[in-house]
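> Provided below for reference: sequence and predicted model.
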Amino acid sequence: MAIATDVLVAGGGATGAGVARDLTLRGVDVTLVERGGLTSGTSGRSHGLLHSGARYAEADRVGAEECIAENQILKDIAGACIRDTGGLFVQLAEDDPDYFEAKHTACEEVGIPTETLDGDAARERVPGLASDVERAFEVPDAVIYPSRLVAANAADARDHGAAVHPHAPVEDVLVEDGQVAGVQVGGAVDDTIEADYVVNATGAWAGEFAALAGLDVEMRPTRGVMVSVEYDDLGPVLNRCRDPDDGDIVVPHESEAVLGTTSVRVQDPDEYETEQWEVEKSIEECAAMLPPVADAPEVRTWWGVRPLYAPDEDERGGRGISRGFFLLDHADDGVDNMASIVGGKLTTYRQMAEATADLVCDELGVDADCQTADRTLPGVDDPQQLDGLVAEFDGQGPTDQDVVGAE
C-alpha cells in the first residue's frame, strides 16, 4: 500500500531540509527522502562559508542583499551551527586597487558593514598574514557547520510531523495526466509515495530527478576542491580581493583552516575525475594571503559539486560571481504538481526554502506565513545534542568533521 503525504521533498541537503521545516511549520504534512545520509550531496562538501554578501556586492547586488539578510538571520537562529569569525577581504600588492575600491563601495551601498584596515592593522588582526597585504576591509562573514545545520532543520521538521528518510533513493517518478501520481522510493522506504505536490531539491542532481518525470532541467555542475590543514591561529575568514579565481578563500575552523577552491566543469556529479593540480593550486594561491599554510600539515581533502543552473551559467558566460537561485514551476512544462529549486548557495538555503514553500502553499491552498526567520532551530544551544542529531540522520560530511562530535 502506497504512502500518502501532502508534499514529498526529494533531497536531504540544506535546501531540502529547509523546505521540509518551513512547510511543517505551516501545518503541511511532509515526507523527506534522501538517497544517502543527510548532507551527503553538496551541502556537506562545501568550504562552510557563511557569506556576508561582500563576495557578490559589485557584480550581483540582489545576491549580496540576500546574503547579508540571511547571514543575520542565521546568526540569530542557528546557534552552534554557526561560528561567528568575521572576515577580511585582502588586497595584495599585485591586486587591482580599483577592484578593492569598487567592492568596498558596493558593500556600503548594499548595507554590508565594513571597516578598512591598512596592511599593518590587518597583520595585527591575523598573525601570519602576508607581508605584501597592502590593505583589507572587514565584513561579517562567518563559518557554517553544515552537518549540524541540516540535522537541526530536519529535526525541527520531524518534531512538527514530517517523516524524514535518509538512505531512501528515488527510483522512478510516475506521471499521469499531467500530474506526478507517485514516486517509487527504494532503500529505507521501499514503497511508492503518493504526494499532492513534489519538490525536487536534489541540487546538482536536479536534472536526473527531473528526467524521471520526463522534464528537462539543465544543470551545469562544477567541482571544487577543499584542502583542510592544521592551523589554529587564523581568526577571520580570508577572501582575496580580486575577480573570482582558484584558491581565493581560507575558512577558519577551531584547529584547522580550509583552503579553496577550484571550478572545473563535470558531466556527472557522481562520477568525475579529480586532479592533484587543484590541490596544489589552492594551497599555493591561499598561501599568497597566508604563507604559513603552504607548509601546514594536510589533514584531509575533498571535492564538492556546485548545483549550477545551465541557463544562468550561459547568460553569465562561465565562471562568474553570481550564485542566485531559481524556482522552476513545472506546471509551465506540463507537470502541474512539481517544482525544482536549483542554484543558490548554502548561505541562502532558508530563503530558497521559503520561496519554495510559498509556491507549494499557493498550489495547495494553504494560507500560512513563513516562520523560519524568527524561530530558533532546535538544539542549537547544545553542540552535543546537535551532534547526536547528525549521527541519527547519518549526516556527517567532510566540511565539519573536525568539529562535529569532537571531544
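Looks like it came in fine. Residues are numbered from 1 along each chain as shown.
> hey, let's count contacts and neighbours off CA atoms from now on
Noted.
> List the buried residues for the host helix or strand of Arg158?
Element membership of Arg158 [criterion: DSSP states H and E] is helix 146-159. Buried residues in helix 146-159, counted by 16 or more other Cα atoms under 10 Å: 146-158.
> Equivalent analysis for stretch 390-407, please.
For stretch 390-407, a neighbour-count test (16+ other Cα under 10 Å) marks 390-391, 393-400, 402-405 as buried.
> Ok, stretch 376-391 next?
By neighbour count on 16+ other Cα under 10 Å, the buried set for stretch 376-391 is 376-380, 383-391.
> returning to that earlier point: filter the buried residues of stretch 390-407 down to the ones in helices?
Among the buried residues of stretch 390-407, the residues falling in helices (DSSP state H) are Val390, Ala391.
> Show me the buried residues of stretch 390-407 that map onto strands.
Assigned to strands by DSSP state E, none of the buried residues of stretch 390-407 qualify.
> Of the buried residues of stretch 390-407, which pair is most distant in space?
Farthest pair in the buried residues of stretch 390-407 (Cα to Cα) is Phe393 and Asp402. Separation: 18.0 Å.
> ok, back up a step: moving C-terminal from the helix holding Arg158, which element do we reach first?
Downstream of helix 146-159 (by DSSP H and E), the next one is strand 163-165.
> what's next to that next one, contact-wise?
Residues from elsewhere that reach strand 163-165, judged by Cα atoms under 8 Å, 6 or more residues apart in numbering: Val30, Thr31, Leu32, Val33, Glu34, Ala154, Arg158, Ala188, Val189.
> got a winner among those residues for most neighbours?
Most neighbours among those, by other Cα atoms under 10 Å: Ala154, with 32 neighbours.
> Figure out how far stretch 269-277 is from the centre of its chain.
Here stretch 269-277 is found 20 Å from its chain centre; the criterion is Cα atoms, centre = their mean, to the nearest Å.
> how long is it end to end?
Its start and end residues considered, stretch 269-277 measures 20 Å (Cα to Cα, to the nearest Å).
> I'd assumed Met219 was in contact with Pro269.
No. Using Cα atoms under 8 Å, Pro269 makes no contact with Met219, being 10.0 Å away.
> Overlap of the contact sets of those two?
With Cα under 8 Å, 6+ apart, Pro269 and Met219 have common neighbours Ala204, Trp205.
> ok, the two, which is more surrounded?
Met219 (24 against 21).
> Can you classify Ile193 by secondary structure?
Following DSSP: H, G, I helix; E, B strand; the rest coil, Ile193 is assigned to strand.
> Quick check: it vs Thr274, distance?
From Ile193 to Thr274 the distance is 37 Å (Cα to Cα).
> So for the two, which residue has more residues nearby?
Applying other Cα under 10 Å to Ile193 and Thr274 shows that Ile193 carries more neighbours, namely 21 against 15.
> try this one side by side with the last:
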Amino acid sequence: MIESTTVLVVGGGATGTGIARDLSLRGVDVTLVDRDGLSSGTSGRSHGLLHSGARYAESDRVGAEECIEENTVLRSIAGECIRDTGGLFVQLEEDDPEYFEEKRAACEAIGIETALLDADEARERVPDLTPDVERAMWVPDGAIYPSRLGAANAADAEEHGGTIYPHAPLEAVSVVDGRITEATLGGTVERTIEPEHVVNAAGAWAGQVAALAGVEVTMAPSRGVMVSVAYDELDPVLNRCRDPADGDIVVPHADEAVLGTTSVPVSDPDDYEKAAWEVETSIEECAKLLPPVADAPTVREWWGVRPLYAPDEAEGDRRGISRGYFVLDHADDGVENVTSIVGGKLTTYRQMAETTADHVCESLGVDADCETATRKLPGADDADRLDELVDRYDGQGPTDKDVIAQ
C-alpha cells in the first residue's frame, strides 16, 4: 500500500510527537512513525525531571534559559503530565561553597527564581535529609511524566488530521535526484510513504535514520541508570550542588523516589552493557543526600541513552557535551527534503519542536504561526484520559510506570 504525506516524522518521543502536533495545528499533513510504541526511546527512559535550568545555569546559560522558559510553558499547558514539586540544590559538608555561590548567582542573572535555606530550613522541607547538609537553594524544578506527555501530543496531532503509527519502524528510504521519494515502513503497517519532507527526530538513533538516506549525523550517546525505590516521604526534587556526577539527583514520584544517574559512553543505543556498579553507585551517592534510600526496597531499575550530538567530541567523557539542540538541514549534504533535530532535553521538547516546525514550514512555503506554547494539551487536566491515551498509543515507558499504573 502507498500513502502520501506532506511531512513524515520519524521518532515518537516527546520531540517527535511535539513536532507532529505543532505541524498539524499549522494545517500541515503529518504522519508520525515509531518502532516500539510512543516514548519507547529516550523520552520514556529518563528520570522524569522537569528542569528549572538551575543544573546548567553556570555552565550553559542558553540551555538554562531555554529550560526555565519551557518550564513555565509546560506548567500552563501540560496539566497532569507534570507535577509541581519544586527542587532543592543541596550543599553537603564536602561540597565546594564557591560552586554553590556561583550557581546561585548564575540563576539570579538568568531569572531563575531561588530561595536560600539554611540547614535547619532545608531539613524542615525534607526531614530525612542528611545531617551533613550545610545549606540549600530552592528552585522551580518538578517531575514530568513522559508517557502522558507524548500521548497527549500525539492525540492533538491526530485530532487535527495527523496520522500516528506507533509500531511502524522505518526500514528503508529511496533517494532520487537529491530527495527522499519513498519511505518503507515495517511492523504493523507494512506500507510505503511518499513524503514531501522528512523529519528525523529519532534521538539517540538519529544517526542510524540519517544513514538510510546516505547522510551523516554524528551522535555521541551515553547511557545512564535510574533506580526507583519504595519511598513516599519526598516532596521536592533533590540535586547535589556540585559539578555533575554519578548519583546526584533524586526525583519524587507517587510512592517511589527515582535515583540517578550515571554517564557511560555507548557506541550502539540498542546494545550496551547494564552494569551492576551503576546501580550500586547511584544508590550509594543519592543516599548521601537522602539516607533512607540506601535501605529502601528497589522497585525497578532501567537504563536510558542520552541523544547527545557532538560531531567533534564523540570520544571520552560525555558529561561536558552540550545539552543544547541543533536543527540540521541536510540540503547541505545533498538530500534537500530532510531535516534532523538532535540533542536537547525532555524539558525543552516543545521549543525544539517549534524551531523544527518553523524550519520545515519555511521549506514548504507554509505561512502559519506556532500555537503550542499557549494551547493546552488535550486531556491535560484529566489523568484518567491521559492514561487512556497512553494505552491507545502503547506509550508506556518505565519512567512513569508507577504513576500511570495508578
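Noted; the coordinates are in hand. Bear in mind the structure is a predicted one, so any value in this text is a computation, not a measurement.
> thinking again about what came up before, could I get the buried residues of stretch 390-407 of structure 1 in JSON lines, plus columns for distance to Asp233 of structure 1?
Conversion of those to JSON lines gives the following (distance: Cα to Cα, whole Å):
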{"residue": "Val390", "distance to Asp233 of structure 1": "27"}
{"residue": "Ala391", "distance to Asp233 of structure 1": "29"}
{"residue": "Phe393", "distance to Asp233 of structure 1": "32"}
{"residue": "Asp394", "distance to Asp233 of structure 1": "31"}
{"residue": "Gly395", "distance to Asp233 of structure 1": "28"}
{"residue": "Gln396", "distance to Asp233 of structure 1": "25"}
{"residue": "Gly397", "distance to Asp233 of structure 1": "24"}
{"residue": "Pro398", "distance to Asp233 of structure 1": "21"}
{"residue": "Thr399", "distance to Asp233 of structure 1": "19"}
{"residue": "Asp400", "distance to Asp233 of structure 1": "17"}
{"residue": "Asp402", "distance to Asp233 of structure 1": "16"}
{"residue": "Val403", "distance to Asp233 of structure 1": "16"}
{"residue": "Val404", "distance to Asp233 of structure 1": "19"}
{"residue": "Gly405", "distance to Asp233 of structure 1": "21"}
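> Closest one of the buried residues of stretch 390-407 of structure 1 to Glu66 of structure 1?
Thr399 (23.2 Å).
> That closest one pairs with which position in structure 2?
Structural alignment places Thr399 of structure 1 opposite Thr399 in structure 2 (criterion: TM-score structural alignment).
> That match and Gly41 touch, don't they?
No. Taking Cα under 8 Å as the definition, Thr399 of structure 2 is not a contact partner of Gly41, at 11.0 Å.
> Next up, the contacts around the nearest residue to Ser255 of structure 1 once chain neighbours are set aside.
Of all residues not flanking Ser255 of structure 1 in the chain, Asp232 sits nearest, at 4.1 Å (Cα to Cα, 6 or more residues apart in numbering). Asp232 of structure 1 makes contact with Pro252, His253, Glu254, Ser255, Glu256, Ala257, according to Cα under 8 Å, 6+ apart.
> tell me which element Asp232 of structure 1 falls in.
Under the criterion of DSSP H and E, Asp232 of structure 1 resides outside all helices and strands.
> Mind checking which of the buried residues of stretch 376-391 of structure 1 land in helices?
Among the buried residues of stretch 376-391 of structure 1, the residues falling in helices (DSSP H) are Pro383, Gln384, Gln385, Leu386, Asp387, Gly388, Leu389, Val390, Ala391.
> Shouldn't Tyr272 of structure 2 be within a strand?
No. Tyr272 of structure 2: not assigned to a strand; according to three-state DSSP it is coil.
> tell me, how many neighbours does it end up with?
Tyr272 of structure 2 has 15 neighbouring residues, counting by other Cα under 10 Å.
> Closest to Gln184 of structure 1 out of the contacts of Asp232 of structure 1?
Gln184 of structure 1 lies nearest to His253 out of these, by Cα to Cα, at 40.1 Å.
> Let me see the ranges of the strands in the stretch 151-300 of structure 2.
163-165, 170-176, 179-185, 191-200, 222-230, 237-240, 249-252, 256-260, 264-265, 298-306 (DSSP state E, counting those that start in this stretch).
> want to try JSON lines for those strands, with distance to Glu101 of structure 2 as columns?
Formatted as JSON lines, those follow (distance: least, Cα to Cα, whole Å):
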{"stretch": "strand 163-165", "distance to Glu101 of structure 2": "47"}
{"stretch": "strand 170-176", "distance to Glu101 of structure 2": "48"}
{"stretch": "strand 179-185", "distance to Glu101 of structure 2": "52"}
{"stretch": "strand 191-200", "distance to Glu101 of structure 2": "40"}
{"stretch": "strand 222-230", "distance to Glu101 of structure 2": "28"}
{"stretch": "strand 237-240", "distance to Glu101 of structure 2": "14"}
{"stretch": "strand 249-252", "distance to Glu101 of structure 2": "19"}
{"stretch": "strand 256-260", "distance to Glu101 of structure 2": "24"}
{"stretch": "strand 264-265", "distance to Glu101 of structure 2": "29"}
{"stretch": "strand 298-306", "distance to Glu101 of structure 2": "29"}
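> need the contact list for Ala154 of structure 2.
Counting by Cα under 8 Å, 6+ apart, Ala154 of structure 2 touches Thr17, Gly18, Ala20, Arg21, Ile164.
> which of those residues tops the neighbour count?
Of those, with other Cα under 10 Å as the count, Ala20 tops at 35 neighbours.
> Thr356 of structure 2 versus that residue, what's the distance?
Separation of Ala20 of structure 2 from Thr356 of structure 2 (Cα to Cα) stands at 10 Å.
> now do Gly27 of structure 2
To Thr356 of structure 2, Gly27 of structure 2 is 15 Å away according to Cα to Cα.
> same question, Pro166 of structure 2
Distance, Pro166 of structure 2 to Thr356 of structure 2, using Cα to Cα: 21 Å.
> now swap in Gly334 of structure 2 and tell me
Counting by Cα to Cα, the gap from Gly334 of structure 2 to Thr356 of structure 2 is 19 Å.
> More neighbours: which of the two?
Counted by other Cα under 10 Å, Gly334 of structure 2 and Thr356 do not tie: Thr356 has more neighbours, with 27 against 15.
> Leu238 of structure 1 contacts Val251, doesn't it?
Yes. Here Leu238 of structure 1 reaches Val251: they are 6.7 Å apart, a contact under Cα under 8 Å.
> Pick out the residue closest to the middle of structure 2.
Central residue of structure 2 (Cα atoms, centre = their mean): Leu346, 2.2 Å from the mean position.
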